[in-house]
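**Q** I'll drop the sequence and a predicted model, then ask my questions.
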Amino acid sequence: MAEHDVIDLLMAQHGRIRDLFDEVEQAPPEKLEAAFGRLTRLLSVHETAEEEIVHPYARRKLGDGQGVVADRLREESVAKRLLHALHRAGVDDPRFWDRLAELRAAVTAHARGEERYEFTRLRACTTPVERRAMAAAVQAAEALAPHHPLPGVESATANLLVGTPAALMERAREAIRRALGRT
């Protein structure tokens, strides 16, 4: 994504996440796993970057930033746990569609909360230069983020200590699978 403003970048990702939910829901059976994989990947890297970059900044910048971020982290925790359960059970699980609907509702409510209570206020109290710097930081964090959910890892420190090594191991496993001709 080429957005240079962190709020525009994150809002565009929210739109992409909505599109990916639609893609999963409309995927034929033979393409369902790949579509769900794309959704899982974007949700995972998006939330990691918010937890590492955006939420800490909002805590400091917004007058009631602690409360605003605490609410968002509770929402993220619920969504991560749902995504993790879905990912572990797989698309063939009989509860997949019900759990996917539950995940979509949780993610939609969370995105709405971010847009209303965090992003709007961050845009009002930051400069374009700050938002461009944050966008670059978010993109860097996403490049190093795990592609799968890590429930219970919802802070910048935990993401750096647990998420980055997990992401490196994921990338290594993916490279080995590609080298061996497995997907």
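**A** Everything's here; your move. Residues are numbered from 1 along each chain as shown.
**Q** only C-alpha atoms for contact and neighbour calcs from this point on.
**A** Noted.
**Q** Next, count neighbours for the residue lying closest to Ala156 once chain neighbours are set aside.
**A** Spatial nearest neighbour of Ala156, excluding adjacent residues (Cα to Cα, 6 or more residues apart in numbering): Glu52 at 4.0 Å. Using other Cα atoms under 10 Å, Glu52 has 22 other residues around it.
**Q** who's in contact with Glu52?
**A** Glu52 makes contact with 141, 155-157, 159-160 under the criterion Cα atoms under 8 Å, 6 or more residues apart in numbering.
**Q** Buried only: go through those for me.
**A** 141, 155-156, 159-160 (16 or more other Cα atoms under 10 Å).
**Q** Structure two is appended below for comparative analysis:
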Amino acid sequence: MSRSIADQTVEELGGPGSVLARQRRDHIELDRLLHELDGSTGAAQEEVLTRVDRLVFSHAFAEETVLWPVLRRVLPDGDDLTRRVEEEHQEVNELVSALERDGLDSPERPARLARLVEVLREDVRDEEDALLPRLQERLDPEELRALGRRWALMRRLSPTRPHPTVSRRPPGNALSGLPLTVLDRTRDLVDAGVRRVPDRFAPVGRAVSSGLAAVAGVVERVPLSRRGDRPPTSR
């Protein structure tokens, strides 16, 4: 059985620039944030959850556009392996969308948060114990580093918010990625500004953010954005 990438040294993973090492660094940061989330409440909890979202959604988009197509190409069971992770990504999108929609006072919030943490930890285990070691078997260290560079670039150019109706596979995710990235990262800047400005200016910023969210909703539902998916992740 292949060794989990969690149990390997950086050198065994192909060096710090390898996609395996880059993925693991994100997983370590996610684990730290989830522990911080567990000990927080109210507005502080929302702040931590925002940082979790920004990490998770850019990470997942880079996987779905760069890594999973390679896995499906080099492994005979790659389609089944990646579909399981895509299902986890889909559930994360739906849970975070529900948390954002219903707010801090929702009676379902504790159960949703608990399930979100559970799914995120399952996702990390599936990737580190199953998918990524199989990828390591098929690619040499130089190929892993080249893939790591592509993954890192895509991560910096990825959406940062949940989009549950967008395809988890090409061509839909690739076609919707750029407009959603621009909209999400603009919203991130606007929302950060709202937290810093005097209260009398905050309603304007919130209105701008809501408008950008509405545009993103339109992009999500364009037929091209939904192409390539298959049950059970298609919506």
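**A** Right, received. Where do you want to start? Since this is a predicted model, take the numbers as computed values, not measurements.
**Q** which two in the buried ones among the contacts of Glu52 of structure 1 are spaced the farthest apart?
**A** Ala141 and Ser155 (13.0 Å; Cα to Cα).
**Q** Please tell me how far the residue nearest the centre of structure 2 sits from Leu75 of structure 2.
**A** Nearest to the mean C-alpha position of structure 2, counting by Cα atoms, centre = their mean, stands Phe57 at 2.3 Å. The gap separating Phe57 of structure 2 from Leu75 of structure 2 is 25 Å, by Cα to Cα, to the nearest Å.
**Q** corresponding residue for Glu50 of structure 1 in structure 2?
**A** Matched to structure 2 by TM-score structural alignment, Glu50 of structure 1 sits across from Glu63.
**Q** Now do the same for that match: helix, strand or coil?
**A** helix (DSSP: H, G, I helix; E, B strand; the rest coil).
**Q** quick one: the helix or strand where Pro110 of structure 2 lies to structure 1 mean distance?
**A** Element membership of Pro110 of structure 2, judged by DSSP states H and E, is helix 109-126. Taken over the aligned residues, the distance from helix 109-126 of structure 2 to structure 1 averages 1.2 Å (mean Cα distance after the TM-score superposition for structure 1).
**Q** Read off where that helix ends up in structure 1.
**A** Helix 109-126 of structure 2 corresponds to residues 96-113 of structure 1 when matched by TM-score structural alignment.
**Q** Give me the buried stretch members for that stretch, please.
**A** For stretch 96-113 of structure 1, by 16+ other Cα under 10 Å, it's 96, 99-100, 103-104, 106-108, 110-111, 113.
**Q** Same check on stretch 82-90 of structure 2?
**A** 82-83, 85-90.
**Q** residue ranges for the helices of structure 1, please.
**A** Taking DSSP state H as the test, the helices found in structure 1 are 6-26, 29-49, 55-61, 65-89, 96-113, 120-125, 128-143, 156-158, 164-179.
**Q** That concludes my questions; thank you for your assistance.
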